[in-house]
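Participant: sequence and predicted structure are below.
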Amino acid sequence: MKIKKYIFFLGLLISLIMACGINVQNNKKYIYYLHGRIIEIQGKNAISEEYGKYEFDSIVMALSAPNHVVIAEVRTENVVYNDYANKVSKEIDSLITTGVQPTDITIIGASKGAIIASHISNKNLNPVNYVLLAGNNGYQEQNNDWKFHGQVLCIYDLSDSIAGKNYNYWKNKENYTNKFEQIELKTHLGHEFLYKPIKEWIEPTRKWILKQEL
């Protein structure tokens, strides 16, 4: 009986050591890229008559780097915001449970993806990073009561007729963020700016992923 107990506790100890070793070495960055609605409808090779091709693969490639794990699922048509936000929120919790630091997780949302990311930031209490691309307008302010958590970076373009509004409403509203920054672009591309990995939003996003600084 004593031998069996010894073997059991020895096995448990080895398991704990191995788990600790994995956690200590886990210096990866986990990046969720949540695309715009047009890809739900047309697939990842979507083309807008007004904005041109949605360069999904190029965006994912631009977000990739050594020790970066990019999760870029192509959503199906008419995904419900809250349902998908719940799904990703649970995945965030699971990553943190395995030892991933919250600041090593970044949620990047573009257009509808940014609205989904806002729902995630409202419901998930962990201080993970968020980059919201073109996800605010009067409708969102009137119909949501988000209270953001984590480190939030908002990027919008003044020429964007769909979601070119700043995030002052949300920054000044009650929230639980550690950081809340905004970048105003003037690319004259309108909503198209998020269809391609232009440096104006890719470069600050990379900085936010690494150090949550601009």
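Facilitator: Looks like it arrived, so ask away. Numbers count the residues shown, from 1 in each chain.
Participant: contacts, neighbours, all on C-alpha from now
Facilitator: OK.
Participant: any idea how far residue 54 is from residue 42?
Facilitator: Using Cα to Cα, to the nearest Å, residue 54 is found at 10 Å from residue 42.
Participant: which is the succeeding secondary structure element to the helix or strand encompassing residue 130?
Facilitator: Here residue 130 sits within strand 129-133, counting by DSSP states H and E. Per DSSP H and E, the first helix or strand lying C-terminal to strand 129-133 is helix 138-143.
Participant: which residues touch the closest residue to residue 127 other than its chain neighbours?
Facilitator: Spatially, and ignoring its direct neighbours in sequence, residue 127 is nearest to residue 150 (3.7 Å; Cα to Cα, 6 or more residues apart in numbering). Listed by Cα atoms under 8 Å, 6 or more residues apart in numbering, the contact partners of residue 150 are 121, 125, 126, 127, 128, 129, 130, 176, 177, 178, 179.
Participant: among these, which one has the most neighbours?
Facilitator: residue 130 (31 neighbours; other Cα atoms under 10 Å).
Participant: need the contact list for that one.
Facilitator: Contacts for residue 130 were tallied using Cα under 8 Å, 6+ apart; they are 106, 107, 108, 109, 117, 121, 150, 151, 152, 153.
Participant: what's the spacing between it and residue 12?
Facilitator: Distance, residue 130 to residue 12, using Cα to Cα: 37 Å.
Participant: need the three-state assignment for the residue most central in space within the chain.
Facilitator: Most central in the chain under Cα atoms, centre = their mean is residue 107, positioned 0.9 Å from the mean C-alpha point. Under DSSP: H, G, I helix; E, B strand; the rest coil, residue 107 falls in the strand class.
Participant: alongside the first one, take a look at this:
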Amino acid sequence: MFQKNFFIIFTILFSSFNYGGEIFKSLPDKINSSDKYVFYSHGLIVEGTDPTPIHERWGQYNFPAIKKELADSSYHLIATHRPAKTPPFEYAQQLSKQVTKLLKNGVPASNISLVGFSRGGFITAIASTNLKSMDINVVILAACTSGLAKKAEIAIYGHLFSVYETSDSVGSCGDVVARSVNTVSSYKEISISTGKEHGAFFIPRKEWIAPVKAWLKRNKPQ
């Protein structure tokens, strides 16, 4: 009897928790307000139909491998494969609508993270501007170009974590943050040095995957 009752109690308790860990191609139909959601936006080269395209200088971009390594049991990962020639501002609007749907379904902004590399990082920045949430989490991977720094209409909102490669021509988000002083709730940035230039983010290297996941899973904004 004790074992049976223990099993019933354990089942009830366990079923009341949703630990995430799923990978979605788009926003799932079922939304749990207590779960955490991470959106990953890939680089320009992946736009189209090939999830593992080859760049003549930087090699293969392995979108499936990145999704697998970026996923975690503590959150749901939403990683959409964008069509070729996707207009950044239009897609950012779609991304913003997905986040707004989560918010309307009771998901706290602090449980939502936007992660983007290169073109995906540009899209992430635009979506952040659209949402204007001081509590959302934003991860920019090698996307703070001089062009983005000059676009006054784009201001990153929320808690920002930036990662850039020292051998890459795209560097720090410092200039972007400098003109977003009233919108960035917190800012942390690190550099990695793999010697792989922009291609450092083409595969799930531990140099950037590990710190990004650690930041996404942090208990308090920093």
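Facilitator: On my side now, so go ahead. Quick caveat: nothing in here was measured; it's all calculated off a predicted structure.
Participant: quick check: TM-score for this pair?
Facilitator: Here the TM-score for the pair of chains, by TM-score structural alignment, normalised by the length of structure 1, is 0.82; 190 aligned residues with a Cα RMSD of 2.0 Å.
Participant: let's have the contacts of residue 130 of structure 1 in JSON lines, adding distance to residue 66 of structure 1.
Facilitator: JSON lines is the format used below for the contacts of residue 130 of structure 1 (distance: Cα to Cα, whole Å):
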{"residue": "106", "distance to residue 66 of structure 1": "15"}
{"residue": "107", "distance to residue 66 of structure 1": "18"}
{"residue": "108", "distance to residue 66 of structure 1": "18"}
{"residue": "109", "distance to residue 66 of structure 1": "21"}
{"residue": "117", "distance to residue 66 of structure 1": "24"}
{"residue": "121", "distance to residue 66 of structure 1": "26"}
{"residue": "150", "distance to residue 66 of structure 1": "24"}
{"residue": "151", "distance to residue 66 of structure 1": "23"}
{"residue": "152", "distance to residue 66 of structure 1": "23"}
{"residue": "153", "distance to residue 66 of structure 1": "23"}
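Participant: what's the most distant pair in those?
Facilitator: Across these, the longest distance by Cα to Cα is 14.7 Å; it joins 109 and 150.
Participant: tell me the counterpart of the residue nearest to residue 127 of structure 1 in structure 2.
Facilitator: Using TM-score structural alignment, the partner of residue 150 of structure 1 in structure 2 is residue 158.
Participant: if I look at that match, how far off is residue 215 of structure 2?
Facilitator: 14 Å.
Participant: was I right to think the residue nearest to the centre of structure 1 contacts residue 124?
Facilitator: No: counting by Cα atoms under 8 Å, residue 124 is not a contact partner of residue 107 of structure 1; they are 11.7 Å apart.
Participant: for structure 2, longest helix please?
Facilitator: Counting residues, the longest helix found in structure 2 (DSSP state H) is helix 88-104.
Participant: which part of structure 2 matches the strand holding residue 130 of structure 1?
Facilitator: Using TM-score structural alignment, strand 129-133 of structure 1 corresponds to residues 137-141 of structure 2.
Participant: tell me roughly how far the matching stretch lies from structure 1 on average.
Facilitator: Compared with structure 1 after fitting, stretch 137-141 of structure 2 has a mean deviation of 0.6 Å; criterion: mean Cα distance after the TM-score superposition for structure 1.
Participant: need the nearest residue in space to residue 189 of structure 2, chain neighbours excluded.
Facilitator: residue 162 (4.5 Å).
Participant: counting neighbours, what do you get for the one you found?
Facilitator: Residue 162 of structure 2 - counted by other Cα under 10 Å - has 24 other residues nearby.
Participant: so which helix or strand takes in it?
Facilitator: Counting by DSSP H and E, residue 162 of structure 2 is part of strand 158-165.
Participant: follow-up on the earlier one: widest-spaced pair of the contacts of residue 150 of structure 1?
Facilitator: For the contacts of residue 150 of structure 1, the farthest-apart pair by Cα to Cα is 125 and 179; their separation is 14.1 Å.
Participant: contacts for the longest helix belonging to structure 1 next, please.
Facilitator: Counting residues, the longest helix found in structure 1 (DSSP H) is helix 2-25. With contact meaning Cα under 8 Å, 6+ apart, helix 2-25 of structure 1 is reached by 98, 99, 100.
Participant: ok, of the residues you listed, which one's closest to residue 145 of structure 1?
Facilitator: Nearest to residue 145 of structure 1 among the contacts of helix 2-25 of structure 1 is residue 100, at 28.8 Å by Cα to Cα.
Participant: any idea what the closest one aligns with in structure 2?
Facilitator: Match for residue 100 of structure 1 (TM-score structural alignment): residue 107.
Participant: residues touching that match, list them.
Facilitator: 32, 33, 34, 35, 36.
Participant: of those residues, just the buried ones, PyMOL syntax please.
Facilitator: A single PyMOL command selects the buried members of these (16 or more other Cα atoms under 10 Å):
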select buried, resi 35+36
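Participant: now the contacts of residue 107 of structure 2 in CSV, with distance to residue 57 of structure 2?
Facilitator: Converted to CSV, those look like this (distance: Cα to Cα, whole Å):
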residue, distance to residue 57 of structure 2
32, 42
33, 43
34, 43
35, 39
36, 36
